[in-house]
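J.: sequence and computational prediction follow.
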Amino acid sequence: MAEIELSILSRQCLSRRIPDQGILRTEVSAWASQRNSINSKMEWRFTTEDAWIKLAKLYPTIKLE
């Protein structure tokens, strides 16, 4: 979820050259305040069941005899 928020920040706020660190802090702070004031929510669509299916090859299978 943090990566998604950083992606949104990058697209909405940081898509241009920002000349110095002070302006960057001001811009990010204003963006965060605005995003928090509208109670932005995220719809999480990748469920645990989806993860088991998509990532099955990464998990070892144990055969019980």
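T.: Yes, it's here. Numbers count the residues shown, from 1 in each chain.
J.: only C-alpha atoms from now on, for both contacts and neighbour counts.
T.: OK.
J.: can you count the residues close to A2?
T.: Neighbours of A2 under the rule other C-alpha atoms under 10 Å: 7.
J.: from L9, how far off is it?
T.: 10 Å (C-alpha to C-alpha, to the nearest Å).
J.: equivalent analysis for Q21, please.
T.: Separation of Q21 from L9 (C-alpha to C-alpha): 16 Å.
J.: with T61 instead?
T.: For T61, the distance to L9 equals 39 Å [C-alpha to C-alpha].
J.: and those two? which has more neighbours close in?
T.: Neighbour count, other C-alpha under 10 Å: between T61 and L9, L9 has more, with 16 against 8.
J.: for comparison:
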Amino acid sequence: MIRVVLDNLNTHKAASLCEAFPPEQARAIAKKLEFHYTPKHGSWLNIAEIELAVLSNMCLSQRIADEDSLRREVDANVRERNAKAVPVKWKFSTQDARRKLARMYPCVST
């Protein structure tokens, strides 16, 4: 099983495979995938996106000759990030969230 983590963009569905592959092949691929979606309107919470950006900036910004070298670079980066255990520092405070996302909070009449 391949777990795929992605946002809620309307094209990010198993049905999209049918546009790229013949039906039987699309079905075979879809059976191997398990989709996990990030929260709607929550991309600013997406820690995976932050980690991928760090990976891209630290080791994928250069040309990598082959797959083995790529694996070594990525593995080294992951080990280093895990060893440092750097916490995510949110730039979006609760107060900012309440102000920016006010329309998403339910209105309660008293």
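T.: That came through fine. Everything numeric in this text was worked out from a predicted model, so none of it was measured.
J.: residues touching stretch 5-21 of structure 1, excluding its own?
T.: Outside of stretch 5-21 of structure 1, the residues within contact range by C-alpha atoms under 8 Å, 6 or more residues apart in numbering are 24, 27-28, 31.
J.: in structure 2, what residue corresponds to A2 of structure 1?
T.: In structure 2, the residue paired with A2 of structure 1 is A48, using TM-score structural alignment.
J.: before we move on, the earlier item: F46 of structure 1: which of the contacts of stretch 5-21 of structure 1 is nearest?
T.: Using C-alpha to C-alpha, W31 comes nearest to F46 of structure 1 of these, at 26.4 Å.
J.: which position in structure 2 pairs with the closest one?
T.: With TM-score structural alignment as the criterion, W31 of structure 1 lines up with N77 in structure 2.
J.: quick one: which helix or strand includes that match?
T.: N77 of structure 2 belongs to helix 67-84 when elements are defined using DSSP states H and E.
J.: what residues are up against A20 of structure 2?
T.: With C-alpha under 8 Å, 6+ apart, A20 of structure 2 has these contacts: A26.
J.: about what we covered before: just the contacts of stretch 5-21 of structure 1 now: which is nearest N39 of structure 1?
T.: For these, the minimum distance to N39 of structure 1 (C-alpha to C-alpha) is 12.5 Å, reached by W31.
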